[in-house]
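K.L.:
I'll drop the sequence and a predicted model, then ask my questions.
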Amino acid sequence: MSFDRAHTDDLIAFLGSSPTPYHAVASAAERLEKAGFRQVEETDAWDAQPGGKYVLRGGAIIAWYVPENAGPETPYRIVGAHTDSPNLRVKPRPDAGAHGWRQVAVEIYGGVLLNSWLDRDLGIAGRLSLRDGSHRLVAVDRPLLRVPQLAIHLDRQVNEGMTLDRQKHLQPIWGLGDVDEGALIRFLAQEASLDADEVVGWDLMTHDVQPPAYLGRDRELLAAPRLDNLLSVHAGTTALASVASGPLPYIPVLAAFDHEENGSQADTGAMGPLLGGVLERSVFARGGTYEDRARAFAGTICLSSDTGHAVHPNYPERHDPGHHPLPNGGPILKVNVNQRYATDGAGRGIFAAACERADVPWQSFVSNNAVPCGTTIGPITAARHGITTVDIGVAILSMHSTRELCGADDPFLLARALKAFLKG
């Protein structure tokens, strides 16, 4: 098959415009608006009009398309993903420093691969909360911060094993001088064309400013930040926008949650009520009853799309010997019988059928029995809403690093499979 590098080019643009979950959902909403979707507010009454709609809440977006032939009992087909990535996030009192250096106080978010944040040129981005209750996005996408590593001359044993103190060793520098209380927020308010007195709160985080790039002799790989899991958010957004027209047997949905990397326990996380509330309100807005809601949920299927591990050529013993997913081999089906992933045999059939319709190859992933298995929003979605859920994704290297690596063709292959799944 011919591979569409235009899709990966667009993913690169999406990653560049999405340094935080708040920017990611804004970027997704912009793409959906161009496909005819419109935002609906959770505080408003919802109508029964067909078409594309979406809800934004913080760093999460739920978008769905109601075809004209849909009844209140019509099931959903959901692509689930998450918008957050491990990083360093700014503390409530951000201005710190010592010994003539100005620093920014940060807290570690999620399962950060700590050493990957050393000696990187970092920007800062996020959301400023204003006195009138509104929010303003801000992004400084240029070298601003750096977490300097200790020179080898001062730690002769560093190559025998590095130990980083999370409190002391990960605080980035951003200048020289005495600690200046309020300096960071004054600077970011100016970047956002605001008066610093308007800013009463913030959700800010660091990001690597090195842009995504094709890698390798044949440019067959993609090196980029936040592939986990904006690759899936972008693929799901693209797939939903492409099927949002005409009659469909299902109502296609994109559910991109925040806070997956620290357990999903948030109002914008998969464990919260956001997805269930949106789906139920859609049923009721179309004149449905609780019986219709039960019928719709019983026929609903979710593909939980998140990145997984490609076989590492330097550490093959960490992988299951019979399952070695490779980049550009197509999306992976993720299985764990202890329900770290939600896939079962029936789910395998659902995913295989979608890939077959899309003419997309696919691979299986299972963890080595001696290595703990990660998890996703999949088991949470299945348990909370009682809907059939299948865990899939794209195989990558360097998961949770500031810069991850995938096959350059796999984003397109994933989006193509998701499109076939949403069309039903």
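P.N.:
Received the coordinates, thanks.
K.L.:
contacts, neighbours, all on C-alpha from now
P.N.:
Will do.
K.L.:
now stretch 277-290: how far from the chain's centre is it?
P.N.:
When distances are taken as C-alpha atoms, centre = their mean, to the nearest Å, stretch 277-290 is centred 27 Å away from the chain's centroid.
K.L.:
which parts of it are buried?
P.N.:
Across stretch 277-290, burial judged by 16 or more other C-alpha atoms under 10 Å covers 278-286, 288.
K.L.:
Format these as TSV; extra columns: secondary structure and distance to Leu164.
P.N.:
Output for those, formatted as TSV (DSSP: H, G, I helix; E, B strand; the rest coil; distance: C-alpha to C-alpha, whole Å):
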residue	secondary structure	distance to Leu164
Val278	helix	43
Leu279	helix	44
Glu280	helix	47
Arg281	helix	48
Ser282	helix	49
Val283	helix	51
Phe284	helix	52
Ala285	helix	53
Arg286	coil	55
Gly288	coil	55
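K.L.:
secondary structure class for Thr268?
P.N.:
Three-state call for Thr268 (DSSP: H, G, I helix; E, B strand; the rest coil): coil.
K.L.:
The strand or helix carrying Ser129: which residues count as buried?
P.N.:
Under the criterion of DSSP states H and E, Ser129 resides in strand 122-130. Neighbour-count burial for strand 122-130, with 16+ other C-alpha under 10 Å as criterion, is recorded at 122-130.
K.L.:
and the next element down the chain from that strand?
P.N.:
Strand 122-130 is succeeded, C-terminally, by strand 135-145 (DSSP H and E).
K.L.:
could you say what helices and strands that following strand packs with?
P.N.:
Using 3 or more C-alpha pairs under 8 Å, 6 or more residues apart in numbering; DSSP states H and E as the contact criterion, the elements in contact with strand 135-145 are strand 122-130, strand 173-176, helix 183-191.
K.L.:
dropping in the other structure now:
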Amino acid sequence: MSAPSRFDRGHTDDLMSFLAAGPTPYHAVASAAERLEKAGFRQVAETDAWEGTSGGKYVLRGGAIVAWYVPEGAAPHTPFRIVGAHTDSPNLRVKPRPDSGAHGWRQVAVEIYGGPLMNSWLDRDLGLAGRLTLRDGTTRLVNVDRPLLRVPQLAIHMDRNVSADGLKLDKQRHLQPVWGLGDTVGDGDLIAFLEDEAGLSRGEVTGWDLMTHSVEPPAYLGRDKDLVAGPRMDNLLSVHAGVAALAAVAASGADLPYIPVLAAFDHEETGSQSDTGADGPLLGSVLERSVFARGGSYEDRARAFAGTVCLSSDTGHAVHPNYAERHDPTHHPRVNGGPILKVNVNNRYATDGSGRAVFAAACEKANVPFQTFVSNNAMPCGTTIGPITAARHGISTVDIGAAILSMHSARELCGADDPHLLANALVAFLEG
């Protein structure tokens, strides 16, 4: 008999709040940590000695979070069940010398992060958010969540061939946002403005990691409100589902055969090669320390890793009604059709037949339908943290996710039921 569903449209409502509260990876992990704290999890510092006690724990590092729940009586060699995701999204990020401008316009100098659909950032009201590093070495989050910047598109009267030839954007010249007027551009104007916004003294900020975001809030869409439009679904949709699933499993009091884990990394959109990325040491370090804190040996660590399975959860491509020929003709994932299993024989996704069986069993237990995604043979296939996690840690990994449209746009589109269907499948997977 299938387990009853734990999540419904109320989960989707909460996802929309999570998206709005997470304009940057730093804000997203802070929001995730807040939810875990309410579920009884406690933060542990990487610089402290760890105890092998049971219960929920989490580590924060920059824009990454790793959280896990140790059941009562878990042996040192108990395997892990991991939900992997990422917190970053393509956007426009502020350069080290941010103050720019010309011809009476004040502008902010930005650099392109990841692979955004650049046209989706034009003529859109943008806020500014991120992390400020202070003179004493501490950090402060800042979020100016109101219309502050705009990348104005050239009028069609000055680009008469744009409709026929297509829009061509130069990343350096055409994507620098305006944020005011003035003939003199003062060095330090933007940072001074953010110091005021954050309630800091002038000159207190000595470093920053800042990025733009659309200030339009997430919203239900459609005649029957069966769609959701919003920013950063790739991949905060999966982070939110993972947090909800981990908290639900920890609260269930079930006799768990595995140690459930959520690992949400930064920098997936740029290759994952950082101390907070999936290609860094963070996940392996946390898992090993968990084993050793419970009195385990290297042999216990090897046994635990050998029995571990990771679901790499990232958004995937729903069939597009206007571009159906771009999809494989026999694989057309639909929104609200349940999570997708991603397969690529060239290991752009990590799924194999054994992994498929694990995911199918979880979906069956949760009474959740699932679909399969395979790229059109004539088109290159994207990738995820899945192959990186499998190769770096020797962990069996399966690539899954929710089907969306407009991936990498400033505003993406998903089905209103898919977030809670994914979360229910993740609960069943973590429970084993």
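P.N.:
Cool, got the structure. The structure presented is a predicted model; accordingly, all values stated were derived computationally and were not measured.
K.L.:
Now compute the TM-score of the two chains, please.
P.N.:
The TM-score (TM-score structural alignment, normalised by the length of structure 1) is 0.99; 424 aligned residues with a C-alpha RMSD of 0.9 Å.
K.L.:
that older thread, so where is the strand holding Ser129 of structure 1 in structure 2?
P.N.:
Counting by TM-score structural alignment, strand 122-130 of structure 1 pairs with residues 126-134 of structure 2.
K.L.:
again, but for stretch 76-96 of structure 1
P.N.:
Counting by TM-score structural alignment, stretch 76-96 of structure 1 corresponds to residues 80-100.
K.L.:
again with stretch 310-328 of structure 1
P.N.:
Aligning stretch 310-328 of structure 1 against structure 2 (TM-score structural alignment) gives residues 318-336.
K.L.:
With stretch 142-151 of structure 1 instead?
P.N.:
The alignment of stretch 142-151 of structure 1 onto structure 2 (TM-score structural alignment) covers residues 146-155.
K.L.:
Name the residues of that stretch that are buried.
P.N.:
147-152.
K.L.:
Identify the residues contacting that stretch?
P.N.:
Contact partners of stretch 146-155 of structure 2, identified using C-alpha atoms under 8 Å, 6 or more residues apart in numbering, comprise 121-128, 174-179, 215.
K.L.:
One more pass at 7 Å, please.
P.N.:
Stretch 146-155 of structure 2 has contacts (C-alpha atoms under 7 Å, 6 or more residues apart in numbering) with 121-127, 175-179, 215.
K.L.:
Strands along the stretch 151-300 of structure 2, start to end?
P.N.:
Assigned by DSSP state E, counting those that start in this stretch, the stretch 151-300 of structure 2 shows strands spanning 178-181, 205-214, 219-221, 227-230, 259-265.
K.L.:
Would you mind finding the most buried of these?
P.N.:
Highest mean neighbour count among the strands of the stretch 151-300 of structure 2 (mean count of other C-alpha atoms under 10 Å): strand 259-265, with a mean of 29.
K.L.:
What residues in structure 1 pair up with that strand?
P.N.:
Taken onto structure 1 by TM-score structural alignment, strand 259-265 of structure 2 occupies residues 251-257 there.
K.L.:
thinking again about what came up before, would you reformat the buried residues of stretch 146-155 of structure 2 as JSON lines and include distance to Pro23 of structure 2?
P.N.:
Formatted as JSON lines, the buried residues of stretch 146-155 of structure 2 follow (distance: C-alpha to C-alpha, whole Å):
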{"residue": "Pro147", "distance to Pro23 of structure 2": "14"}
{"residue": "Leu148", "distance to Pro23 of structure 2": "14"}
{"residue": "Leu149", "distance to Pro23 of structure 2": "15"}
{"residue": "Arg150", "distance to Pro23 of structure 2": "16"}
{"residue": "Val151", "distance to Pro23 of structure 2": "18"}
{"residue": "Pro152", "distance to Pro23 of structure 2": "21"}
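K.L.:
Between those, which sits nearest Glu195 of structure 2?
P.N.:
Ranked by distance to Glu195 of structure 2 (C-alpha to C-alpha), the buried residues of stretch 146-155 of structure 2 are led by Leu148 at 15.3 Å.
K.L.:
From Gln107 of structure 2, how far off is the closest one?
P.N.:
As for Leu148 of structure 2, its distance to Gln107 of structure 2 is 11 Å (criterion: C-alpha to C-alpha, to the nearest Å).
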